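K.L.:
based on what follows, work out the 3D shape:
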Amino acid sequence: MRRTTASTSAGLTWCCRRNRPGFGIRAMAIIGRLSFDGNEILARTVLEQMLEASVRHAVDPRGLFTAPGIALGWCGGAHDLGASPIGTSDHLNIRAVADSQLTNAGELRASLEREGHHFHTRTDAELVAHAYDRWGSRAFERLRGPFACAVWDERNRVLVLARDHVGIRPLHFALLQGHGVVFASDMRALLQDPGVMREWCPDGIDAYLALGYIPAPLTAYRRISKLEPAHFLIVDGRRLHVEEYWDLPVPSAGTAPHDVAWAVKGALKASVRRELKDHKSAALLYSGGTASCALLFAADSRAGVPITVDVDQDPSELARSDAAAAHLGRVRELETITRPMSSLVEELTAMSGEPVGDPSAVMQFAVCTAAAKYGEVALSGHGAAALWAPCARRRRLLSHLALAHRHDSAAVKDAYRLWDGEHRRCIYTRGFGWEVRDANPFVHHLERYASRAGCNAVDRTLYVDVRTCLPDNTLAIAELAASAAGLSLRYPFLDRQMVELAMATPASLKQRGRIWMHALRRLLAPQLPPRLLPSALRQPPRHTWLPAALTMLVPKMLLGPRFDGRGIVSRPALRQLWNEHLSSRADHSRRLWALVMLEFWFRNFIDGDAAAEPLEYAVLLKAA
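P.N.:
The predicted model follows:
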């Protein structure tokens, strides 16, 4: 039987329902609105609609605080019954909501208690409220683990939004034409506010087609912005101020390879312990690659079952990874994808507020769905490649820099593009091309690259990746896939200590020749015989399902009048692109899939009528 507890007080309501068996932990979400008119009574119906758009199931707990001119809301995830999800300070002058999994909550709480603070719950939201009451905006640099939070300082009538150091948790906000600010961790919630129009952003779409994702602070919407990782936003009166509270360290010269391997071993084991301290067990996403093998070695038996999902993997590689797990004292479980491709794509596109151009997102969703059967929480190796493996894109950048006549800016653009600028602009309609004529999708990459002028080219590109592609693409996809599957992922490689260790390690110790993740392989070398070690070369993803899906979807979705009416891509240029792909003169799979996902996004979030036209999903089912 489901137990429900509800409580109300002046301006505060919350409802906590015990999770039904089998539903697991859902991702949390926060919402809120600040009016520049401090006496305005905010429409409660709109706020409740924002919460409803954020929850995955009707049983998710939720809470809402309202006062003249301000509202804070929270929903989802596991929550202590009877405890308000709205955190307050001792004097009730600070209120906070948090979508978080703080790994140093105990230490921070104990420190604040020694200074005289009194806690009534064990929630992160209450901890954030007390931390802000004590340290102000400097509190955020003390938090460890994923978080997106909002703090309301009632005495000074100041709203503060903050996001974790790497950008695991998303946070979006919109300025309501001089009337106020609305924010939400789930972009779909913002679209419930009537002041946030469903207007798509040409610069955001141009960036998506250039990179395959939309870099912060841009979004696919004109009125909505992303808060960047390791930043906080202060809304004081009608003034908005964004500030960075933390940055990655620069590499340390003179680091010895043995010292790095020893430090990685200790830091990774400590990170896994912190991630699992509140959980009796957790699954482990085990691909058999270098990062997941290192994670399996670092995790004790509480990490539960290592799970491999057969996603177009070579049988010999599956056998090797199984033997490697056994050598490390674990029994690997092998799962297969049982859901049709059509339902995976349909559910994933419906949950994402922005287009998702990477085909691996569909496979990650399938992996998370399979892992959710083994537990509510799973350890993941996401982030290890960005931190420890200078990849092909960075090698391509170095080759460009080696040419004396190439400028750094041109090289950076070539390294990060999905489409080069000339090719991309050639497929645009004349009207769209004119609209984005001054847009530069690479401006944030160039700024980050220039900020590390004292480092070598590889370390600079690693820094760019961790500050851009990692939060805006890699982690955005991982969190989307996990949330859609009802799974809570933990990222030991993205623990603050691990991130700082990785970025302080020179690139020369991370890759030797073509051997990537060299530092992590040194960690594994004493644990596994050479025949069981993962491949020393990066294995590109195989998407064997993609050609058939494109054959079915492109004519129906991209070559029809509906996509043509968007006014973005020229029909003759698109037909030429498709003909080149069909004749094998060029492989445009990633570009065509990005366009297909763009059209799915338009139908779901701009037109709002995807459910009325199930034909494309039926076509995709045949392709699967």
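
K.L.:
make it CA atoms for all contacts and neighbour counts henceforth
P.N.:
Fine.

K.L.:
what's next to the biggest helix by length in the chain, contact-wise?
P.N.:
Ranked by residue count, the top helix of the chain under DSSP state H comes out as helix 257-276. Contacts to helix 257-276, defined as Cα atoms under 8 Å, 6 or more residues apart in numbering, come from residues 103-104, 282, 295, 298-299, 302-303, 490-493, 495, 497-498, 501, 505, 509, 519-520, 522-523.

K.L.:
another for comparison:
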Amino acid sequence: MCAIAGIFDLYHQADINPLLLQRMTDVQRHRGPDQSGMYREAGVGLGHRRLSIIDLNGGQQPVFNEDHSIAVVYNGEIYNFAALMRELQQFGHTFRTHCDTEVIVHAWEQWGPRCVEHFRGMFAFALWDRRQRSLFLARDRLGVKPLHYAVLNNGHLIFASEIKALLTHDELSRELDPCAIEDYFAYGYIPDPRTVFKQIRKLEPGHALLIRHGSPLASPRRYWEVPFTPTTIVSQEQAADELLARLREAVRIRMVADVPLGAFLSGGVDSSAVVAMMAQMSSTPVNTCSIAFDDAQFDESAYALAVAERYRTCHHRQYMQQHEVALIDQLAQLYDEPFADSSALPTYRVCQLARQYVTVALSGDGGDENLAGYRRYRWHLHEERWRSMLPLRLRRPLFGMMARCYPKADWAPRPLRAKSTLQALARDTVSAYCDGISIMKEDLRAQLFSPAFKRRLHGYQAVEVLQRHAAAAPTEHPLSLVQYLDLKTYLCGDILTKVDRASMAHGLEVRSPLLDHQLVEWLSGLPPELKLRGATGKYVFKQALTPYLPQSLLHRKKMGFSVPLADWLRGPARDRLVRSMRSPVIADSTIFNQETIQRLLQQHFSGLRDHSAALWSLLMFESFLRQLQDSPGQILQQQAA
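P.N.:
All right, here's what the predicted structure looks like:
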């Protein structure tokens, strides 16, 4: 894995400041500790930090074509690069290295902007074409690798793998985006293409941006979509066999590396499946790593150990301690914008553990989204059956009134939370799903935000993110629709962001076989009843894995990779939480209603309510604001109320 950075003068051909470009590149050194490279010519500058994985001696970047008219800086892995190299050689292209980066250069010469359609892998790259005076930015189909960009008032476009590189530029505004803040407190992350900074954008997954010198900036172009085209299946057995064959191939091509390779092993179905496939294809014991907890409700390490023993892996386990909340400020600095997924804590530690033994680790990310593994999918389908019985114009007043009369019972098991169910039945499909996945509900956000901040939102609501994607969805099936929404938002905005920043902080590359785009396309077309049958998610996957994994693992209750957050915030993190909520940056931000924050604290500490998700999001936001304010030359700018 690597880091990229660059500057492109949209309208002139002025010299690019080499010190600025070096600073943008080197602030991302953690992503590429092995080598640094830079290229400048009139009007453009490209920077690169390299983590050497393939062709250790020949892969330094930028990489050029024969006459140096094309240059590329790239972060990622193209797994079909050898086949593409042979294909491009038949077209007459000559290669000087055995590195996948050079494939991008010649693929651009051969196919232009459509080159991305030929790549199988994870990538974010910037390609400069001197003849066309154009810059081409592209990001992989599922958003495994990040790419951020901003257009400055001086006519420069700047881009980088991480936001922190862009923040080194003095011309960049630090003004925060109110809509992004609303999104953050709803989802716990900021969905693409927004960032917390108004001037910075994320290039969305499956999108590319072609910028021509002297022309107005065009909108990014989508080059790939999750198809959800029905797959022809003869039988359940045939589907299971083909799924396994496709997974094996996705794992096999991700085991190519010139450095030590291993896997994360959480004890869940997905990572266990990946390890089982790896063990069958490896001539030496697979290195596996897992995190354990003292709290049995969150500890999956016994299941991980069972898989490790079955496949005789070289297994490494580390316990997560309660004092790990001390990582809060480190995580806030790592993610560059507010990020409230508390599983970032164990993810950081498992990446740190893995890097002691390997440079590349395979993960099970993507299984829940592709194969309907989340419990919320089951509840959503149950509610959809009720919603289908009455039109919205009748449901909204009827169930809305019933919900207002029913007492709130967040502490109760979900079947007894009738108020939440009634509220969901009073909404349309997308609004109900948004409310169900929100870490802070719409009514609570309305209480949390100050009147001045709500005026800055101009009526914007976080549900609009899902509504935008739902309007473009290639499927109407209720299960497939919410899977599509998660693939477009939660997967890339939360899961993949979490893993990318945590792994890159330790110079570790993570590869996700279940996010192979060809596998994703095929899985999207499977009949929904093969993914979720009754209360069983990943149904066909579990059937396929029966010979490889114990039944006790395949059919146990899903735990997820989480931490005992509610107890931590009442215990070892309590003092830190109270101090943070009294921090001047919270009050000075003019975003929050202080009475609501104090009520959340009191109710959580007393045990009356579990506000851990909301309080953790506030804690991480405070750390972000404080670090932004304290950074030299970076002043927190607030719009007038």
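
K.L.:
what's the TM-score once they're superposed?
P.N.:
Remark: TM-score between the superposed chains equals 0.88 [TM-score structural alignment, normalised by the length of the first structure]; 585 aligned residues with a Cα RMSD of 2.5 Å.

K.L.:
related to what we said a few turns ago, what stretch of the second structure does the longest helix of the first structure fall on?
P.N.:
Mapped onto the second structure using TM-score structural alignment, helix 257-276 of the first structure spans residues 236-255.

K.L.:
follow-up on the earlier one: please identify the buried residues of the longest helix of the first structure?
P.N.:
257, 260-261, 264-265, 267-276 (16 or more other Cα atoms under 10 Å).

K.L.:
cool, and stretch 600-615 of the first structure?
P.N.:
600-606, 610.

K.L.:
inside helices: which ones of these?
P.N.:
Reading helices off those with DSSP H, I get 600-601.

K.L.:
and which of the buried residues of stretch 600-615 of the first structure is nearest to G167 of the first structure?
P.N.:
W601 (22.8 Å; Cα to Cα).

K.L.:
quick check: the closest one vs M557 of the first structure, distance?
P.N.:
According to Cα to Cα, to the nearest Å, W601 of the first structure and M557 of the first structure sit 12 Å apart.

K.L.:
same check on R320 of the first structure?
P.N.:
In this view, R320 of the first structure and M557 of the first structure are 41 Å apart by Cα to Cα.

K.L.:
neighbour count for the two, which is higher?
P.N.:
M557 (20 against 16; other Cα atoms under 10 Å).

K.L.:
show me what that one aligns to in the second structure.
P.N.:
That one, M557 of the first structure, aligns with S580 by TM-score structural alignment.

K.L.:
its match touches E622, doesn't it?
P.N.:
Yes - with contact defined as Cα atoms under 8 Å, S580 of the second structure reaches E622; the gap is 6.4 Å.

K.L.:
what's the overlap in contacts for those two?
P.N.:
Shared contacts of S580 of the second structure and E622 (Cα under 8 Å, 6+ apart): I586.

K.L.:
find the nearest non-adjacent residue to Q61 of the second structure, please.
P.N.:
Nearest non-adjacent residue to Q61 of the second structure, counting by Cα to Cα, 6 or more residues apart in numbering: G37, 5.6 Å away.

K.L.:
counterpart of the one you found over in the first structure?
P.N.:
By TM-score structural alignment, G37 of the second structure lines up with G63.

K.L.:
now do T489 of the second structure
P.N.:
So, by TM-score structural alignment, T489 of the second structure is matched to T468.
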